[in-house]
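Trainee: Pasted the sequence and its predicted model underneath.
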Amino acid sequence: MMDFQHEPGRYFLQQNDKTVAEITYTTINNGQTYAINATNVDPSLRGQGIAAKLLDTVVAEAHDKHISIKAVCPYVQKAFANNPAKYQKIEYKP
């Protein structure tokens, strides 16, 4: 299991005190929406599904907090478009 962390503006994964994966966002609409700006994974870890797991963490926490998501990041736009059933529980704003 990945130990993703959250602080205002980003969800991330650290290994050896280095951020190796992160999703960054801006809070908009008076805190009711996360505008996801970027998804980054260290090249040495790509292809392992880390970005998808990180996105799932963001989506689950946003859902629990009744926060919608605006997908600005191309990775998130593609993930939402390719998996509508998986992400139907979150209000998605393209």
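Mentor: Received the coordinates, thanks. Computed from a prediction, not measured in an experiment: that's the story for all the values here.
Trainee: rest of the way, CA atoms for contacts and neighbours
Mentor: Will do.
Trainee: in which helix or strand would I find the most centrally placed residue in the chain?
Mentor: For the chain, the residue sitting closest to the mean C-alpha position, by Cα atoms, centre = their mean, is residue 55 at 3.4 Å. Assessed by DSSP states H and E, residue 55 sits inside helix 50-64.
Trainee: got another, please set it beside the one above:
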Amino acid sequence: MIFKHESARIYHEDQNGKVLAEILFPSEPGGIANITRTFVDDSLKGKGIASKLVEMAVEQIKMEGRTPKFTCSYAVKWAEKHDQSSCKC
């Protein structure tokens, strides 16, 4: 699966351009990137894609020198499971 990366978004589209998976993490003051939305189309659920999206987002955020914040309900659960206690949860 090929994911496209933008400054505050990672997503996957089908061949027709329909978004099938997406995570949004807009910037906030103080070097924070807030993970506000994680979406996976029903056709892809149960394949670990949401977890992969959060993992990629956190990696990208940290590589950019920012701190992740988790407000999306899925991302909050992911952060707890993956011991992201140093993040702005």
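Mentor: Arrived safely. Computed from a predicted model, the values in this text were never measured in an experiment.
Trainee: The residue nearest to the centre of structure 1 against residue 23, yeah?
Mentor: Yes: using Cα atoms under 8 Å, residue 55 of structure 1 makes contact with residue 23 at a distance of 7.4 Å.
Trainee: next SSE after the host helix or strand of residue 21 of structure 2?
Mentor: Following DSSP H and E, one finds residue 21 of structure 2 within strand 19-24. Next helix or strand after strand 19-24 of structure 2 toward the C-terminus (DSSP H and E): strand 27-28.
Trainee: With structure 1 overlaid, report how far that next one is off on average.
Mentor: On superposition with structure 1, the mean distance recorded for strand 27-28 of structure 2 (mean Cα distance after the TM-score superposition for structure 1) is 0.6 Å.
Trainee: Can you tell me what sits against that strand?
Mentor: Strand 27-28 of structure 2 has contacts (Cα atoms under 8 Å, 6 or more residues apart in numbering) with 8, 33, 34.
Trainee: Let's see if you can find the most crowded of those residues.
Mentor: Using other Cα atoms under 10 Å as the neighbour criterion, residue 33 leads these with 26 neighbours.
Trainee: per the alignment, that residue corresponds to what in structure 1?
Mentor: Counting by TM-score structural alignment, residue 33 of structure 2 corresponds to residue 34 in structure 1.
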